[in-house]
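Student: How does the following fold in three dimensions:
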Amino acid sequence: MTGFTRRGALGLMGGAASLPMLGTPALANTKLTVGALRFTSHAASFVAFERGYFTDEGLDVEFRFFEAAQPMAVAIASGDADYAVTAITGGLISLAEKGATKVIGGALSEEKGIDGQMILASNAAYEAGLTSPAQLDGKTFAVTQPGSSFHYMGSKIAGAEGASVSFKPLQKVGAIIGAMKSGQVDAWSIVPHIAKALAGAGAVQTIGQVADYIPDYQVTTVFTSAENAANERAKSEAFLRAFSRGAADFNAALVDKTAGDEAAEDMVKLIHKYVYTDREYEKAAPSIRNGAMRINANAALNMGSVEDQLGWFKSEGLIKDEITTETLVDSSYVDTM
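Tutor: This is a model prediction of the structure:
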């Protein structure tokens, strides 16, 4: 670090996340493209943008939206996006091995006592007896791509149950939803703002919780190009500070619910600008509230979970055995948990 640590700087924020930041004068109007999915789990970036936290840091941010995690990693490596939040995937790890990307923080996490990602069965599979993960043997499990977070979750769940499942890659979340509704695939796991909405509409059935199989799972990470991590420290630290302020606001409003009812309502309205934009607010609001999982304070990273994920990728032959956490993570930015 140069002159201070991010841990120390973010620690000063504590509960005073609303205090104005002085920013970095050298970064005035620095343009950034931030990759995101239209998920409640990406809310920290949306809050940082809408409440001016990026601007406070001298960052002029625009979003580029994706429909799956792996294409986002490719965009970071190619320079089509500067920072992003997504799950650890085989694609992200392979790009890190090539010296193209680095994880610099943590974002969404499974936490005991907070509704997290849910395991779903199609109605057809449920009626045929798939009423819990214990009946997954011989079933199909939807993933976007091989080596995606869906593949990791499905494999860990099936392994815990001693089940043999077939993974069906469908590329996009929207395609998976359609396949679940039509019974073309039997099972899937997804964040609660999607899972609860589908189950509540009777389109699928909830049969379990991911946290019961992967406790303290580091679902998503903050990452950037290796070039930014190594040579754009001021910019990367500024991004993380703004992102962390957004996460603090989100957690207070919708996870810990310490900010009050008005703040919660304001937060849901803010997120609705990006999530479920095709729905009227009254219909979108319950799903957004239902999707409120913990976003790690100060972008802290659960290294134990990262190591477990790397171990799984190796066991599946999806990455090389010599890849380590140092290959993937630039620990000079990271607060651990």
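
Student: Please make it C-alpha for all contacts and neighbour counts, starting now.
Tutor: Will do.

Student: Stretch 147-167: which residues count as buried?
Tutor: Of the residues in stretch 147-167, 147-158, 163, 165-167 count as buried by neighbour count, 16 or more other CA atoms under 10 Å.

Student: try stretch 298-305
Tutor: For stretch 298-305, burial by neighbour count (16+ other CA under 10 Å) applies to 298-303, 305.

Student: Distance to Leu328 and secondary structure for the residues you listed - can I get that in JSON lines?
Tutor: Shown next, in JSON lines, are the buried residues of stretch 298-305 (distance: CA to CA, whole Å; DSSP: H, G, I helix; E, B strand; the rest coil):
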{"residue": "Asn298", "distance to Leu328": "19", "secondary structure": "helix"}
{"residue": "Ala299", "distance to Leu328": "16", "secondary structure": "helix"}
{"residue": "Ala300", "distance to Leu328": "15", "secondary structure": "coil"}
{"residue": "Leu301", "distance to Leu328": "12", "secondary structure": "strand"}
{"residue": "Asn302", "distance to Leu328": "13", "secondary structure": "coil"}
{"residue": "Met303", "distance to Leu328": "11", "secondary structure": "helix"}
{"residue": "Ser305", "distance to Leu328": "13", "secondary structure": "helix"}
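
Student: Before we compare anything, build this one as well:
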Amino acid sequence: MISRRDFTLGGTATALAVSVPAIAQSTLAQPALAQPALAQPMTKVKLGVPNAATDVGYFVAHARGYFKDEGLDVEIIPFDSAARMIAPMASGDLQVAAGGPSAGLYNGISRGLELRMVSDKSRNVVNRSSIRVVVRKELVDSGRVKTIADLKGLKYANGAPGSSATSGFYMLFKKAGIRMDEVQEVSMSFPQQVAALESGAIDFAMPPDPAGTLAVKRGAAVVLMQGWELIPSHQVAVTLYGGKFINEQNEQGKRFMRAFLRGVRDHNDALDDTGNFTGPKGDAIVDILVKYGPFRDPQIYRSFVLAYCDPDGKLDMKSLQTDIDIFQELKMLERPVDLAKVVDMSFVDWAVQQLGPYKKAV
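Tutor: Alright, predicted model coming up:
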């Protein structure tokens, strides 16, 4: 059985030896897989995730046995930000990680750590954003905050300094005419941000869904702005491979990517044109999110628009460069970053060649 770990709402990591039952695979025709995969010994792969709704591609691949089809025994381990996955990735304790490109990631690679971005994981595009600026409801009700300019002097939460959300905050403050030293930043996990908005420990944040939606649903916060209004196409999260996985388990890296893209395509098939789950396919994906994700209420996953993930795994290179430019301006980078040395699309190229270009199932 595959084990996983989870977070409580308060953000305290609790190790749980929970058995995750396999969910029956879809009866839809699936691409033919290389038969020798099942005959080989299962390879253990540890996957770090932020435990957000946009981890759905990994969850589906796990639940429907796509990783097992590839001879991979995948353990899903939540972290509060991608920045905190860098050390275990570099040591080989994690083979794969999912999260936002961070200044820490770029600095690690510049220092010689063998980490590479290998595919899309989550992208905010116009009308498809998993991230919104949410403000403590009391501040809005009292009239203290009416526009983004009123955020001056308040306290906000980021997953970690220099995380991908930093670019969003940078653009927010630039748009509002606020200097970075005119607001106070604190670091905490996304579930902790919900609790902090409820308690008044922070004033605003940009937690990815479902955390943002939960804060609104509980009456702790209101939406001030959509993430795509700040950056129309923002590569907020990627799939990362560690150097040992790339160099010593290249075949397993290819197979992981093929399984992941099958999961991504399944959840794309389950979404309507507005990014909402629809029909029996949508019901099935929501069931998986309830089992694997941070919240057990299916209505939470139906209450927001799921961010875009490219079913062919492509990255938004322009967005990644924008992040690098912002980190450079904020003096968070130790040296210039060459994206060509950070990105490795060979795994996606192989997987798409095997699966064929995505065509939405009807």
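
Student: Next up, the contacts around the spatially most central residue of structure 1.
Tutor: Ranked by distance to the mean C-alpha position of structure 1 (CA atoms, centre = their mean), the top residue is Thr220 at 3.3 Å. Contact analysis of Thr220 of structure 1 by CA atoms under 8 Å, 6 or more residues apart in numbering lists 85-88, 106-109.

Student: so how far is Gly183 of structure 1 from the residue lying farthest from the centre of structure 1?
Tutor: Taking CA atoms, centre = their mean, the residue of structure 1 most remote from its mean C-alpha position is Ala128, at 32.3 Å. The gap separating Ala128 of structure 1 from Gly183 of structure 1 is 11 Å, by CA to CA, to the nearest Å.

Student: Just give the number of residues close to Gly178 of structure 1.
Tutor: Neighbour count for Gly178 of structure 1, taken as other CA atoms under 10 Å: 13.

Student: Can you tell me what Thr54 of structure 2 aligns to in structure 1?
Tutor: Taking TM-score structural alignment, Thr54 of structure 2 has Ser41 as its aligned residue in structure 1.

Student: Skipping adjacent residues, who's closest to its match in space?
Tutor: Distances taken as CA to CA, 6 or more residues apart in numbering put Leu108 closest to Ser41 of structure 1, at 6.3 Å, once the chain neighbours are dropped.

Student: residue in structure 2 matching the one you found?
Tutor: Residue mapping for Leu108 of structure 1 onto structure 2 gives Ser122, with TM-score structural alignment as the criterion.

Student: What's the residue nearest to the centre of structure 1 aligned with over in structure 2?
Tutor: Applying TM-score structural alignment, one finds that Thr220 of structure 1 aligns to Ala237 in structure 2.

Student: do Ala253 of structure 1 as well
Tutor: By TM-score structural alignment, Ala253 of structure 1 lines up with Ala270.

Student: how close does the residue mapped onto Val290 of structure 2 from structure 1 sit to Ala134 of structure 1?
Tutor: Here Val290 of structure 2 is matched to His272 in structure 1, going by TM-score structural alignment. Between His272 of structure 1 and Ala134 of structure 1 the computed distance is 36 Å (CA to CA).

Student: Of those two, which one has the most company?
Tutor: Per other CA under 10 Å, whichever of His272 of structure 1 and Ala134 has more neighbours is His272, with 23 against 15.

Student: mind listing what the nearest residue to Leu27 of structure 1 once chain neighbours are set aside touches?
Tutor: Nearest residue to Leu27 of structure 1, sequence neighbours excluded (CA to CA, 6+ apart): Gly58, at 4.9 Å. With contacts defined as CA under 8 Å, 6+ apart, Gly58 of structure 1 is in contact with 23-30.
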